[in-house]
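**Q** Need the 3D shape of this:
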Amino acid sequence: MPSLTKWRIELISLNNEGCRFYLDHYKPFRLAALEQDPDAFGSTYDREIRFTDHDWLSRINHPLVKTFVAVRLRDRKVLSATSLIGPTSTPGTASNPFQASSEMGDASDHDRHHDRGEASFVSFQVTGVYTLPEARRQGLAKTLAETAIGEAVAYAEQHGKRLELSLTVYTSNTSAISFYESCGFVVSPEGPRESFNPHKKASADEICMHYRKSP
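**A** Take a look at the predicted model:
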């Protein structure tokens, strides 16, 4: 496969320009991903195609969600994406991290909680890294994952906290598990757990993976 034209990793900003980019470029990427690889996601194309602009922007505007994208420079097309959710002082990994983030308090409440030193750790969760088929095997996903990981590591170090960074993945998605292992994640010793997906009205086994910083 020939190399892609120039691309770079970007954090979608929480301003008018970022919101416009989210609707014009990220939304088509997300819908294409859901349509092409439905088994890789907890959500569905039929569900999200009905989202209003307000529904879409509620994700990008949430103070605990940072969305990183690999963007092709010549046309601003999103080729790969992931989101980092946190910081929180609540342990555990959610099957649906976007839903979990919407149920949390605002970021200022979490910051005050951290400042009081009530928790010795800080938690982040990475959503699945997805790359369009046309852009795979070019290093985008690895660079994107390392960027999100670096953001979480830097936050924990800055605040003097132990980092708990995790993600969930379906046990059937063996290629994704191998990829996350290559990024420094290890499978939780708890093993698989059954998770009911209300959007698909079905259950599937998933595993939790935790990031272990290399010595």
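
**Q** hey, let's count contacts and neighbours off CA atoms from now on
**A** Noted.

**Q** Against which helices or strands is the longest strand along the chain packed?
**A** Ranked by residue count and defined by DSSP state E, the top strand of the chain is strand 77-88. In terms of contacts (3 or more C-alpha pairs under 8 Å, 6 or more residues apart in numbering; DSSP states H and E), strand 77-88 is packed against helix 27-36, strand 65-72, helix 97-102, helix 107-115, strand 121-126, strand 130-131, helix 140-158.

**Q** Please provide the structure for the following sequence as well, for comparison with the first:
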Amino acid sequence: MAVYSLPKTFASAEKLDPIIERYKGFRLLSLKQSPESFGSSYEREIAFPDEIWIKRVCGPLSTNIIAVAGNSAESEGNKDQERAMLLKEEWLASLTLSGPFDKEAAVAMFKNNMWIESPSIIMDDEVEFYFGLYGMYVAPNARGAGLGVSLVEYAKEKALEIVGGKKTRLVLVVDFDNIGARRTYEKGQFVLNHDYWFDDTRCGRSQRTQSAVMRVDIGGSDNPGKDATS
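**A** Got it, this is the predicted structure:
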């Protein structure tokens, strides 16, 4: 298994376009196979124009992390070889890292894009940057192999790389009763920040659902490269 972040640019569109198409296909498949895991739906996203898919892959505040079958040693960090792996190997899992945001932008992002009702509860004056994690999906044939934990650890490393090791908080939302997902995040040192109830309309639901808001602090001068969860 190898984990990569999708490239945002290549010298030519001909090299990037197949990556965007592969991402689109995997995202739509995940929505079809596990609609209960997402705040969106297959019917909504199948109608997206190309511009939205391009923005999702190439946007400056969006990093898509993909686990593929195969050996990461085959690419050795070479951009073209990573692209070849992403096009050749089966995609097994995905996760999106959104950010970085400063405190003011993070409050808006958590409320508008992650539907956190009380984003100010997550804020900390000592934290310089914030990221959101969302859209985790592991294909049915790859579950139980620890891919979720691998994606989370990669996301933490990527976030620190983006902000130069400064103190950073990663935040996510998961259904409170999704014990498997919560345990995956706990293995990545995420802790419960708070929980809330919301009107759940996913997959035609008409009920109240309890959500868990989880966070992990990483980086900073006192703890570079290590978790600083409290």
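
**Q** What would you report as the TM-score here?
**A** Superposed pair, TM-score by TM-score structural alignment, normalised by the length of structure 1: 0.75. Supporting alignment: 188 aligned residues with a C-alpha RMSD of 2.9 Å.

**Q** Quick check: which of the helices and strands packed on strand 77-88 of structure 1 is buried the most?
**A** Comparing these by mean neighbour count (mean count of other C-alpha atoms under 10 Å), strand 121-126 ranks first with a mean of 24.

**Q** counterpart of that strand in structure 2, which residues?
**A** Mapped onto structure 2 using TM-score structural alignment, strand 121-126 of structure 1 spans residues 128-133.

**Q** How about residues contacting the longest strand of structure 1?
**A** Outside of strand 77-88 of structure 1, the residues within contact range by C-alpha atoms under 8 Å, 6 or more residues apart in numbering are 25-26, 29, 64-72, 97-98, 101, 107, 110, 122-132, 135, 140-141, 144-145, 148, 152.

**Q** Would you mind giving the residues in structure 2 matched to that strand?
**A** The aligned range for strand 77-88 of structure 1 is 90-101, by TM-score structural alignment.

**Q** If you count neighbours, what's buried in the matching stretch?
**A** Buried residues in stretch 90-101 of structure 2, counted by 16 or more other C-alpha atoms under 10 Å: W91, L92, A93, S94, L95, T96, L97, S98, G99, P100, F101.

**Q** For those residues, could you give me CSV that also reports distance to S30 of structure 2?
**A** Output for the buried residues of stretch 90-101 of structure 2, formatted as CSV (distance: C-alpha to C-alpha, whole Å):
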residue, distance to S30 of structure 2
W91, 11
L92, 10
A93, 9
S94, 9
L95, 11
T96, 13
L97, 17
S98, 19
G99, 23
P100, 25
F101, 27
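
**Q** Look at A176 of structure 1 and say how many residues are nearby.
**A** Using other C-alpha atoms under 10 Å, A176 of structure 1 has 17 other residues around it.

**Q** which SS class is the aligned partner of it in structure 2?
**A** Under the alignment (TM-score structural alignment), A176 of structure 1 pairs with A181 of structure 2. Secondary structure of A181 of structure 2, reduced to three states by DSSP: H, G, I helix; E, B strand; the rest coil: helix.

**Q** S37 of structure 2 versus A181 of structure 2, what's the distance?
**A** Separation of A181 of structure 2 from S37 of structure 2 (C-alpha to C-alpha, to the nearest Å) stands at 10 Å.

**Q** Could you measure from E128 of structure 2 over to L192 of structure 2?
**A** 20 Å.

**Q** Actually, T96 of structure 2.
**A** When T96 of structure 2 is compared with L192 of structure 2 (using C-alpha to C-alpha), they lie 20 Å apart.

**Q** looking at it, R215 of structure 2 is touching R182, isn't it?
**A** No - counting by C-alpha atoms under 8 Å, R215 of structure 2 stays clear of R182, with 11.3 Å between them.

**Q** what residue of structure 1 matches up with M214 of structure 2?
**A** Checking TM-score structural alignment: M214 of structure 2 goes with M209.

**Q** Is it correct that its match is in contact with T171?
**A** No - judged on C-alpha under 8 Å, M209 of structure 1 makes no contact with T171 at a distance of 11.0 Å.

**Q** In terms of neighbours, single out the busier of those two.
**A** When neighbours are counted by other C-alpha under 10 Å, M209 comes out ahead of the other of M209 of structure 1 and T171, with 24 against 18.

**Q** Grab the nearest non-local neighbour of that one.
**A** V187 (4.4 Å; C-alpha to C-alpha, 6 or more residues apart in numbering).

**Q** So what does the one you found match up with in structure 2?
**A** V187 of structure 1 maps onto L192 in structure 2, by TM-score structural alignment.

**Q** ok, that match to T229 of structure 2 distance?
**A** 11 Å.

**Q** shared neighbours of those two, which are they?
**A** R215.

**Q** Neighbour count: the two, which is higher?
**A** More neighbours surround L192 than the other of L192 of structure 2 and T229, with 17 against 12 (other C-alpha under 10 Å).

**Q** Can you tell me the centre-most residue of structure 2?
**A** T96 (2.4 Å; C-alpha atoms, centre = their mean).

**Q** For the closest residue to that residue other than its chain neighbours, which residues are in contact?
**A** Closest residue to T96 of structure 2 apart from its sequence neighbours, by C-alpha to C-alpha, 6+ apart: N64 at 4.6 Å. Applying C-alpha under 8 Å, 6+ apart, one finds that N64 of structure 2 lies in contact with S5, L6, V57, S94, L95, T96, L97.

**Q** Same list (those residues) but as CSV, adding distance to D17 of structure 2.
**A** Converted to CSV, the contacts of N64 of structure 2 look like this (distance: C-alpha to C-alpha, whole Å):
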residue, distance to D17 of structure 2
S5, 15
L6, 12
V57, 10
S94, 18
L95, 20
T96, 19
L97, 21
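
**Q** hmm, back to that, need the counterpart of the residue nearest to T96 of structure 2 in structure 1.
**A** By TM-score structural alignment, N64 of structure 2 lines up with T67.
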